[in-house]
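Enquirer: here are the coordinates; sequence isn't available:
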């Protein structure tokens, strides 16, 4: 590639002294780093990798917060409509839609491995095929999951909700079925765009959707008095606005060779793709801590793109170093947020309740919450590395064993059998997450990154790619940006 120099001793390429490239090209430049032989080299490479990570993580965090806020805003306005309406929206969002959101996001995460590694290897044409293949699988899954929406009322009755809340939430759930299919379209699109470092367009679309959602929620739910019907119309509309806007961006030709039109190849290798998607879904068994975890979600997406791109480009040292930078950065961010929480532990409970007993309990739980934030900032980064490297199946087993077979039962024993209450339940689940994080650390520490780069090449061939020259891949990428 013109403007690059080759160090034949260390086998890595480094851009020569040329003017800074545009942002879109900057993120797609790929080179393997030199061996880290001194603190100066470590510091230099740390800063370079941090810039690449934050270019991806910043907009990804913003996008996650905006999309997370759609449901939160709907709940906020539902609370002004009435207590029953608030309960109905809250239960549907957290139980029905929340469960399906996790499955769709997890299954869509299979594309982080395939699209990221294909992009790193210059196999741009495969990205669109992978996305279409994921659409087929996720929309088919939605047909099954829609039964949860249809039978939400008896399901909620069965798990102990009151008859009134079950009836209202059940009706609202049926109206929210279009949102389910928006999830199925949205998450593959996002992974498709993330793999190409086209993050800012998603952030702008998410911001526009949030503003529109806020205004229309006020108009339909409060001003026009549509209540839950208005909530369903606006929430469905906002999610489909995101999907359609992103599709318009893709179909307009801005993704170059990554989108070459609809293809029947989307229906090939579906069973293997299903297995990878299901393994990805099982990986997402994290304990969600509101907006704070959106930071870790953004870093999860960024490190997944970086690792998959570098492995696909046969740059094992760069992939490993990206992991190191992401873990350090996430730990520092988690530590900073935890310290702020502890410093204001006597003040922030007043934002949520005026009840003195509730405030006292929140203050008591703050140290555990702070520790949770640190762990839940690091664990998603390790999961993002796993997705980028294609270890979904292995990590799915780790998650099941550590979290569901160990952490959750321990929490139930501590909370109910030993009568420690909510602290016991939380402690058990947190212990499961800690064990899960430690196991992931061990897996990452023992990884042969040269072997992973070789496996990435084999994976690209398996899923329909062909071995082209790296120069052709870079040239194609430069043309599209």
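Expert: Good, I have the coordinates. Note that this is a predicted model, so its numbers are computed, not measured. Numbering: from 1, shown residues only.
Enquirer: C-alpha from now on. contacts and neighbour counts both.
Expert: OK.
Enquirer: where do the helices sit along the stretch 51-200 of the chain?
Expert: Using DSSP state H, counting those that start in this stretch, the helices of the stretch 51-200 of the chain run over 83-91, 98-108, 110-120, 125-150, 152-158, 163-175, 177-195, 200-217.
Enquirer: Got another one to weigh against that:
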């Protein structure tokens, strides 16, 4: 009888624990999706404007398609990687400040990121000004280099929007207000498609028409974001412009540089592989097909980036609050959700295969090459569902420097050499390059998983507190001096 009672009590305890776990997962999932879904929508729409522009240019000529692919995959990805990486310091600081209740500091962090990013971007403008010479130096085909150089000039006014769109999204995301970015991004895409059709096909403006449509839709988003922030919808976090933003820049630059290196090493990885594809026989087809696959991969990767953003916010918020257990639990839920979605897209891309290519090109040779790469594309999508969450964890905790070293070794010591060997010394060619890319990403994922398992979250809480206190005290003093 006593044994029966004990069994009933044990069974009741297990049911209660299971119910409690389900409730915790449900609550955490709601917090994650509140950040991840708007982030996914905004990133998919933002990248979608670039992909749609490529699609319109692809129907103008194959040379311009390859030229645009070079600019987007090499130059734009190069600049975007630096700015996205350096802006992730804002993501760390704003997320931890919001968790700690230091809302007024968020605007100061945002303005500091604008100063740092504007200076950085202006220094890097020669990448676009001397595009043709750069692509010639890299050994690209003359016609593709000339086309890419022309298109790169059109990208100069476009890239400045990154300074504001990237940082403002992180600023709003940290305070769980990024739903407005999602809606604005949808409107941006809704403007971009008909405007591109009008300028490219109806008015026959060709490449200039496609690029003007890209500029108009991109700066529409920036203008709308300014109206939202300055119009009083962020009363606690935006207190107006302040000269305090110019103070304490060095430690922010230091964190921004480590963030920039970490993200750049990830984004440039694909760019180097496209460059390797450019040296293959029939480079025009190789670059176009590889770029199409990378764009499809990157478009789906925007969904994973939503989980990266959610990981940043959830980890940063919980560390700012001093809750180490909640940060650790959030990572588990994030990984489970992201892997499930990655598996869905893995199957989806396997099913559609060749049909995906015709969205970008009418060339049968390019479409056949894309079909041949479809299995590797699907595998990349599956792997993409894991490591962005782990990278987001690192950004939220302010551990960008460690991950930068991991990325350097896994991508540039393992992935690229492996891809070059398989691409040039075997009959695999472009497929071999992609296998090398996957090898580097898988290695990085395994290392980050081990890092996540070994992290002392209580120590990370302590470090977050020290970081916030250091910036808070100095900035408060400076603000008081300005007021006087």
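Expert: Done, it's in. Please read these numbers as outputs of a predicted model, since none were measured by experiment.
Enquirer: TM-score for these two?
Expert: After superposition, the two chains reach a TM-score (TM-score structural alignment, normalised by the length of the first structure) of 0.84; 433 aligned residues with a CA RMSD of 2.5 Å.
Enquirer: circling back: which of the helices of the stretch 51-200 of the first structure sits most buried?
Expert: Among the helices of the stretch 51-200 of the first structure, the stretch with the highest mean neighbour count (mean count of other CA atoms under 10 Å) is helix 110-120, at a mean of 32.
Enquirer: so where in the first structure does stretch 84-100 of the second structure end up aligned?
Expert: Mapping stretch 84-100 of the second structure onto the first structure (TM-score structural alignment) gives residues 105-121.
Enquirer: For residue 299 of the first structure, find the nearest of the helices of the stretch 51-200 of the first structure.
Expert: helix 177-195 (12.0 Å; CA to CA).
Enquirer: helices and strands around that closest one, which ones?
Expert: For helix 177-195 of the first structure, the packing partners by 3 or more CA pairs under 8 Å, 6 or more residues apart in numbering; DSSP states H and E come out as helix 98-108, helix 110-120, helix 125-150, helix 227-249, helix 292-312.
Enquirer: circling back: residue 434 of the first structure: which of the helices of the stretch 51-200 of the first structure is closest?
Expert: Per CA to CA, nearest to residue 434 of the first structure of the helices of the stretch 51-200 of the first structure: helix 98-108, 20.7 Å.
Enquirer: average offset between that closest one and the second structure?
Expert: In the superposition against the second structure, helix 98-108 of the first structure averages 1.6 Å from its aligned positions (mean CA distance after the TM-score superposition for the first structure).
Enquirer: can you state the direction angle for that helix and helix 83-91?
Expert: Here helix 98-108 of the first structure runs at an angle of 20 degrees relative to helix 83-91 (axes from the mean of the first three to the mean of the last three CA atoms, to 10 degrees).
Enquirer: Check the burial of the aligned partner of residue 159 of the first structure in the second structure by counting its neighbours.
Expert: Counting by TM-score structural alignment, residue 159 of the first structure corresponds to residue 138 in the second structure. Other residues near residue 138 of the second structure come to 14 when the count uses other CA atoms under 10 Å.
Enquirer: Tell me the spacing between residue 138 of the second structure and residue 214 of the second structure.
Expert: In this view, residue 138 of the second structure and residue 214 of the second structure are 27 Å apart by CA to CA, to the nearest Å.
Enquirer: got the contact list for the most centrally placed residue in the first structure?
Expert: With distances taken as CA atoms, centre = their mean, the residue of the first structure nearest its centroid is residue 297 (4.8 Å). Listed by CA atoms under 8 Å, 6 or more residues apart in numbering, the contact set of residue 297 of the first structure reads 60-61, 64, 380.
Enquirer: would JSON lines of those residues with distance to residue 93 of the first structure be doable?
Expert: As requested, the contacts of residue 297 of the first structure are arranged in JSON lines below (distance: CA to CA, whole Å):
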{"residue": "60", "distance to residue 93 of the first structure": "22"}
{"residue": "61", "distance to residue 93 of the first structure": "21"}
{"residue": "64", "distance to residue 93 of the first structure": "16"}
{"residue": "380", "distance to residue 93 of the first structure": "22"}
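Enquirer: Across to the second structure, which of those hold up?
Expert: Contacts conserved in the second structure for the contacts of residue 297 of the first structure, counting by both residues aligned by TM-score structural alignment, their matches' CA atoms under 8 Å: 60-61, 64, 380.
Enquirer: how about CSV for those residues, with neighbour count and distance to residue 410 of the first structure added?
Expert: Formatted as CSV, these follow (neighbours: other CA atoms under 10 Å; distance: CA to CA, whole Å):
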residue, neighbour count, distance to residue 410 of the first structure
60, 27, 34
61, 24, 32
64, 19, 31
380, 26, 22
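Enquirer: wait, doesn't residue 389 of the first structure sit right on residue 454?
Expert: No. Contact criterion CA atoms under 8 Å: residue 389 of the first structure and residue 454 do not qualify, at 11.0 Å.
Enquirer: okay, the two: which has more neighbours?
Expert: More neighbours surround residue 389 than the other of residue 389 of the first structure and residue 454, with 28 against 16 (other CA under 10 Å).
Enquirer: which residues sit in contact with the aligned partner of residue 229 of the first structure in the second structure?
Expert: Using TM-score structural alignment, the equivalent of residue 229 of the first structure in the second structure is residue 208. By CA under 8 Å, 6+ apart, residue 208 of the second structure lies in contact with residue 154.
Enquirer: Quick check: residue 208 of the second structure vs residue 52 of the second structure, distance?
Expert: From residue 208 of the second structure across to residue 52 of the second structure, the span is 14 Å (CA to CA).
Enquirer: Same check on residue 339 of the second structure?
Expert: For residue 339 of the second structure, the distance to residue 52 of the second structure equals 27 Å [CA to CA].
Enquirer: do residue 363 of the second structure as well
Expert: Distance of residue 363 of the second structure to residue 52 of the second structure, computed by CA to CA: 17 Å.
Enquirer: quick one, which of those two is more surrounded?
Expert: Neighbour count, other CA under 10 Å: between residue 363 of the second structure and residue 52, residue 52 has more, with 20 against 16.
Enquirer: Identify the residues contacting the more buried one.
Expert: Residue 52 of the second structure touches residue 193, counting by CA under 8 Å, 6+ apart.
Enquirer: For the corresponding residue of the second structure for residue 205 of the first structure, which non-adjacent residue is spatially closest?
Expert: In the second structure, residue 205 of the first structure lines up with residue 184, judged by TM-score structural alignment. Spatially, and ignoring its direct neighbours in sequence, residue 184 of the second structure is nearest to residue 221 (6.3 Å; CA to CA, 6 or more residues apart in numbering).
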